[in-house]
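Asker: Provide a 3D model corresponding to the input given below.
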Amino acid sequence: MKKAILLLALGIVCSTMPGRLRAQATVAGTPAPVLPLYSGAIPDSKPSQLKEATTGQGANTSVADVVQPTLTVFMPAREKANGTAVIICPGGGYSRLAIDKEGYAVAQRLNELGVAAFVLKYRLPNDQSQPDKSIAPLLDAQQALRMVRQLAPKYNLNPERIGMMGFSAGGHLAATAGTHFAQPAGPNPGPASVRPAFLVLLYPVISFADSIMHKGSRDNLLGMNPSPEQQRLYSNELQVTSQTPPTFLVQAEDDNVVPVQNSLVFYQALHHHQVPAELHIFPKGGHGFGLTNPTTPTQWVDLLKNWMAANGWLSK
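Answerer: Okay, the predicted model is just below:
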């Protein structure tokens, strides 16, 4: 009876949500709460006619023109929970978010490992709604880290075990969060740490150097004619220090969207600064494989599990 009531309630939530975005469920079977990222005014925003748009369905669901950033909370079953959390940044070239394939589906797999997952619906760079579009995604990523740390007691999380995962351009955002935390974006950022405990980067955009960049991501974030200083600032392989978090990297060698050199140069920078890192290059798989591409070995999840366990992030 209780299960039937829960399913009925979930159906009501689904039917009233706008567009094609429907309520998500955690591995434990409960609806996933959606939390606003900011309780007051959203920084680096200005009035506009921009309205969020959702296209596709299922694994192909994507979101564009995000105005109100949110975190969707996926909690593991209580008996599995180990206190580690991951904030997930879906990709989409800084023009949209592959919110299901590189967000909700991955969050549910992390729950199976006992890891709490927070899918970040971050603002995409937009001159209409942001005075400085280059910092809006990073502001949201850093706010997500603050917020999850604040929520740690509520969700029984270890505030020192909050990592960040990103796919494609979401990988660029996660890598930016992992290399720009010493000087947080925006005015009056506050004392709370915005350093992720670790990074998990899947086919990530890393560099904005002309030779290996993903042009769409760079153009969307920095504009068509970025200055050399901007290109260098957001080429994250150039921003690695000894304080950059331990990193797990996965990419396919035949990626024809984001050159595999992006993962290679980031790994080399991490190695140079003696930051623990693990890199896996699959010979085939293309770009954007997530968990759904049948031609790509999905054992990267098992490899990630082993890496997290070896570092103590899966222990209770």
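Asker: Please count neighbours and contacts with C-alpha atoms only from this point.
Answerer: Fine.
Asker: what are the ranges of the helices in the stretch 101-250 of the chain?
Answerer: 105-112, 136-155, 169-179, 215-222, 228-233 (DSSP state H, counting those that start in this stretch).
Asker: structure for this one too, so we can compare:
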Amino acid sequence: MNQLSRSRRQFLKGAIVLLLLSGINVKIHAQNSSKPLVIYLSRTHNNKVLAKFIAQTVGGDLVEIKTRQPYPKDYQLMRSQVSNELNNEVLPPLDHSLNLDPYQQIFIVFPTWAMRLPPPIKTFLSTHNLNGKIIMPLNTNAGYGVGSGFDEIEKLASGAMVYQGLSIKGGNEREGNLFVMQGKTLQQAKLNIQTWLQAMPSKSNSSTANKVVHLTAQSTLGDLLEHPKLRLFADKILPWDGMKYDRTLPLSRISELMPYHHYFNIDDILKPLNTMILSNEPVFYDYYGGDVPYTGLFLLRGQPNMPTAVIVAGGGFQYVGSLHEAFPLAQKIVEKGYNAVVVKYRGGVSSQRATEDLAHAIGYLFNHQQKLKIDMNHYSVWGASASARMAAYIGSYGVQRFGVYDSNIPKPQAVIMLYTGHSDISNNETPTFAAIGESDNIASPNVMASRIQRLLQQNVKTEFHRYPKVEHGFGLGTGTAAEGWIDNAVDFWQKTME
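Answerer: The predicted structure follows:
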């Protein structure tokens, strides 16, 4: 709760709230301006707990949605009534109406009923003017998913901007498993909500824009970890899972955390971090839905619906050096108009497990590409050192070999791999760009060259570069003979799409 306290003061600029309760004739005024509205529908009290947590976190007004005629307490009778309402498009009257004029942002916390949006929420959306509002939907369900709930909200609130929703497993009334939002279940739900909230849109104005804090070479790890725009996922930006970092360490000494990497350039590292800080859109997504710690992906946006580069950093499967080997690459790629995704996989696991994380991230991106406004039909996969093995495995065998059993997800358009000893190939390889330094004492240039030759024998499109006097882990290679390799790699990817 304390970690979001500063965000409360900056979350919205609004007016005094007037809540009109029909039939009761009582006026309720907000205690403070600058508030969003949190409405909720809760039959078994799970959504009430989550809605209250959101309202406390963002400093919002909390309102329960109730029908004028309460639903039967008996589950079967209630189920029959809901089925009739859904099948006949009945909108049950609510016991109150709301004045939404003071609110720009509205959270809607709702359950899944019969895999649909509950009729009371449909009534609310259909009887209130939502034009120009920003809507953030949060769903709980019995484990079967949100159903059509999010899609129905977008349809009914066509004049509003509907933010990407969050779905959380709640109780199961049919099985008698009613109130579950307590203990570890509630703790995990709160963590998921906090991750979701970190990228909430806010009103932009000159007074708040001038308060954005950029990171500099003199900024510390503590500054990064506690930055209001980064703090809910900043641990996944840094290389080591679960490490208690020295928060006084300046970012200019970040190289001390990545022993397998060389040629650090602080400007290359800071630019993508500040790009994320300045973004008015979400940058972090949890592709496992909170089930697997130390994982997630970062989306740096280029032009809408342009092809996407999926980037994983190396670190010997011990740490994940995204600050040097992924974010700087992503920044260069988005500057060329493409979208770029940095995938955080688990450190300290086998190459199989790490590649499964990558495969699940690709599956998430493919299934959400329309909402994310990216193209995953021509995606490329980028890796270096240990992560080059992961990228190559996806190029050789697709995500289906690594636990994502969706036959609609294609293999990548191209694989971009740097300084690796990976030698495995399949019978149906992907176009491959490869580069390595001649002075690499971890990965052999000759091994990379040999694999490229074997790909050529399959008539696979390839490009291979060897850079003199360059060691392992060069990242962008700024200031070395490898500098500019990324331009060649993007050109190679482009040619595979022609």
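Asker: quick one, which of the helices of the stretch 101-250 of structure 1 is packed in tightest?
Answerer: Of all the helices of the stretch 101-250 of structure 1, helix 169-179 has the most neighbours on average by mean count of other C-alpha atoms under 10 Å, namely a mean of 29.
Asker: other SSEs contacting that one?
Answerer: Helix 169-179 of structure 1 sits against strand 85-89, helix 136-155, strand 162-167, strand 199-202, with contacts defined as 3 or more C-alpha pairs under 8 Å, 6 or more residues apart in numbering; DSSP states H and E.
Asker: could you redo the helices of the stretch 101-250 of structure 1 as CSV and give each row distance to residue 259 of structure 1?
Answerer: Formatted as CSV, the helices of the stretch 101-250 of structure 1 follow (distance: least, C-alpha to C-alpha, whole Å):
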stretch, distance to residue 259 of structure 1
helix 105-112, 23
helix 136-155, 22
helix 169-179, 13
helix 215-222, 11
helix 228-233, 17
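Asker: how many other residues sit next to the corresponding residue of structure 1 for residue 318 of structure 2?
Answerer: Counting by TM-score structural alignment, residue 318 of structure 2 corresponds to residue 95 in structure 1. Look at residue 95 of structure 1: counted by other C-alpha atoms under 10 Å, it has 20 neighbours.
Asker: Distance check, residue 95 of structure 1 against residue 306 of structure 1.
Answerer: Separation of residue 95 of structure 1 from residue 306 of structure 1 (C-alpha to C-alpha, to the nearest Å) stands at 33 Å.
Asker: Please apply the same query to residue 175 of structure 1.
Answerer: Counting by C-alpha to C-alpha, the gap from residue 175 of structure 1 to residue 306 of structure 1 is 21 Å.
Asker: Strands of the stretch 151-300 of structure 1, start to end?
Answerer: 162-167, 199-202, 247-252, 277-282 (DSSP state E, counting those that start in this stretch).
Asker: Throw these into JSON lines and include mean neighbour count, thanks.
Answerer: Below are the strands of the stretch 151-300 of structure 1 laid out as JSON lines (neighbours: other C-alpha atoms under 10 Å):
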{"stretch": "strand 162-167", "mean neighbour count": "28"}
{"stretch": "strand 199-202", "mean neighbour count": "27"}
{"stretch": "strand 247-252", "mean neighbour count": "24"}
{"stretch": "strand 277-282", "mean neighbour count": "17"}
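Asker: Out of those strands, which is closest to residue 9 of structure 1?
Answerer: Nearest of the strands of the stretch 151-300 of structure 1 to residue 9 of structure 1, taken as C-alpha to C-alpha: strand 162-167 at 30.9 Å.
Asker: Average offset of the closest one relative to structure 2?
Answerer: Compared with structure 2 after the fit, strand 162-167 of structure 1 shows a mean deviation of 0.6 Å (mean C-alpha distance after the TM-score superposition for structure 1).
Asker: For that strand, name the packing helices and strands.
Answerer: Checking 3+ C-alpha pairs under 8 Å, 6+ apart, strand 162-167 of structure 1 ends up next to strand 85-89, helix 136-155, helix 169-179, strand 199-202.
Asker: What lines up with residue 259 of structure 1 in structure 2?
Answerer: So, by TM-score structural alignment, residue 259 of structure 1 is matched to residue 444.
Asker: For the strands of the stretch 151-300 of structure 1, give me CSV that also has distance to residue 41 of structure 1.
Answerer: Converted to CSV, those look like this (distance: least, C-alpha to C-alpha, whole Å):
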stretch, distance to residue 41 of structure 1
strand 162-167, 24
strand 199-202, 29
strand 247-252, 33
strand 277-282, 38
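Asker: just so I know, which of these lies nearest residue 125 of structure 1?
Answerer: Nearest to residue 125 of structure 1 among the strands of the stretch 151-300 of structure 1 is strand 162-167; the distance by C-alpha to C-alpha comes to 16.7 Å.
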